[in-house]
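**Student:** Sharing a sequence plus its predicted fold:
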Amino acid sequence: MSASLIYDLAPIGSIVAWSDGTPRPPERFRKKLAAWKTRNSHGRLIRKEGERNVGTTSILPYFTLHEGDLGANGVIAIRIHRTFSLDSGLTFKVVGRPALGSVRVFDRPGANAELVHLADNRQAAAEWLSRHGYPHAVLSEVTADEVAADEIEGRTAA
């Protein structure tokens, strides 16, 4: 599916895979394999942002995926995020959706909010939030409408 379908149909918290369609190189070609992995991977959908204008330039809508974390001993040093605009030539697929009743923790209210945690329920979200410093956090429960949005206007989202 295209990037615009992910933007339109996939709920925040979904696991999304992306691919350029090329075959995976053998392990012995480390540089080629590393380059391939940047164009073929997966991550959790954490943010969607609509079209913006900066001066006379118009920026297309985009979405951001959390690919992973780097660190040691329980300390995260670097978060790996990938941002894709709707004109991306890559192919995307929704691999998993957030479970019904799970609770998303956003870093702030509003349209520019970013998902920082996906908990199993409201109590788990509150416990996680008490251990992490997000003073303006917003909790949002995953609804049946979002989970059931596999097919909208004849377009399939999985």
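**Tutor:** Here it is on my side, so go on.

**Student:** contacts and neighbour counts: CA atoms only from here.
**Tutor:** Fine.

**Student:** element containing residue 146?
**Tutor:** For residue 146, the host element (DSSP states H and E) is helix 144-147.

**Student:** take a look at this one as well, against the first:
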Amino acid sequence: MSAHIVYDSVPLGSVIRYCDGTARPPARFRKKLAAWESRNGTGRLVKKEPPRTRATYSSPAYFTLHEGDFGQNGAVIVSVRRTYSVESDLRFEIVERPAIGMVRVLQDLGDSPELVHLARDREAAERWLANNRYSRAYLEEVSADEVGADIIEGRTAA
């Protein structure tokens, strides 16, 4: 699917795979492999930003995938996120959608909320939020109407 469909239809918390359609180079070609890995991977959809128009410039809508956190002894040192414009030439695929009843912990920053945690239920989300303080955080349950696989996969509901 295109980046535009991800932005328009895929719910926050979904795991998305992205690729450029090229074959993975052998490990011995380190630079080529590093370049390939920057255009082929997987991440969780954590943010969608609308297009911006200002007097001096405009930018298209974009979304952000969280690929992972790296650190030691429970401390996150680096959080890897990649942001894609709806004009991206990459192809995207949904690997996993959040299940109905899961609860998102969202932080209200700027124009759009950002996913900071996805919990299996409200109790787990409240427990996580009590241990991880975020200003302007709130909970949102995943509902049946936002996990519409038929629209995303190009089928129409009967």
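**Tutor:** Looks like it arrived, so ask away. Quantities reported herein were computed from a predicted structural model and do not represent experimental measurements.

**Student:** Send over the TM-score of the superposed chains.
**Tutor:** Here the TM-score for the pair of chains, by TM-score structural alignment, normalised by the length of structure 1, is 0.92; 155 aligned residues with a CA RMSD of 1.6 Å.

**Student:** Report the buried residues of the helix holding residue 146 of structure 1.
**Tutor:** 146-147 (16 or more other CA atoms under 10 Å).

**Student:** Relative to the whole chain's centre, how far out is it?
**Tutor:** 17 Å (CA atoms, centre = their mean, to the nearest Å).

**Student:** residues making contact with that helix?
**Tutor:** By CA atoms under 8 Å, 6 or more residues apart in numbering, the residues outside helix 144-147 of structure 1 that reach it are 11, 97-100.

**Student:** Over to stretch 77-87 of structure 1?
**Tutor:** 2-4, 7, 60-71.

**Student:** how close does the residue of structure 1 positioned farthest from its centre get to residue 34 of structure 1?
**Tutor:** Largest separation from the mean C-alpha position in structure 1: residue 28, at 30.6 Å (CA atoms, centre = their mean). To residue 34 of structure 1, residue 28 of structure 1 is 11 Å away according to CA to CA, to the nearest Å.

**Student:** Could you pull out the buried residues of stretch 109-121 of structure 2?
**Tutor:** Under 16+ other CA under 10 Å, the buried positions of stretch 109-121 of structure 2 are 113-121.

**Student:** which SSE is the residue most central in space within structure 2 in?
**Tutor:** The centre of structure 2 sits closest to residue 45, judged by CA atoms, centre = their mean, with a distance of 1.0 Å. Residue 45 of structure 2 belongs to strand 41-49 when elements are defined using DSSP H and E.

**Student:** What's the first helix or strand after that strand?
**Tutor:** strand 52-53.

**Student:** average distance between that next one and structure 1?
**Tutor:** Strand 52-53 of structure 2, aligned to structure 1 and superposed, deviates on average by 1.1 Å (mean CA distance after the TM-score superposition for structure 1).

**Student:** now for the next helix or strand after that strand, which elements pack on it?
**Tutor:** Reading on from strand 52-53 of structure 2 to the C-terminus, the next helix or strand found by DSSP H and E is strand 58-59. Judged by 3 or more CA pairs under 8 Å, 6 or more residues apart in numbering; DSSP states H and E, strand 58-59 of structure 2 is in contact with strand 52-53.

**Student:** counting contacts, what elements does the strand it packs on pack onto?
**Tutor:** Going by 3+ CA pairs under 8 Å, 6+ apart, strand 52-53 of structure 2 lies up against strand 58-59.

**Student:** which residues sit against the strand it packs on?
**Tutor:** With CA under 8 Å, 6+ apart, strand 58-59 of structure 2 has contacts from 51-53.

**Student:** Narrow these to those that are buried.
**Tutor:** In those, nothing passes as buried (16+ other CA under 10 Å).

**Student:** just the strands in structure 1 please.
**Tutor:** For structure 1, strands defined by DSSP state E occupy the ranges 15-19, 41-49, 52-54, 57-59, 62-72, 75-85, 91-96, 103-106, 115-119, 138-141, 151-152, 155-156.

**Student:** Now find how far off-centre the last one is within its chain.
**Tutor:** What it means is strand 155-156 of structure 1. Per CA atoms, centre = their mean, the centroid offset for strand 155-156 of structure 1 relative to its chain is 19 Å.

**Student:** Kindly report the same for the third one.
**Tutor:** For strand 52-54 of structure 1, the distance from its own C-alpha centre to the chain's C-alpha centre is 22 Å (CA atoms, centre = their mean).

**Student:** which residues are contacting that strand?
**Tutor:** So strand 52-54 of structure 1 is in contact with 58-61, going by CA under 8 Å, 6+ apart.
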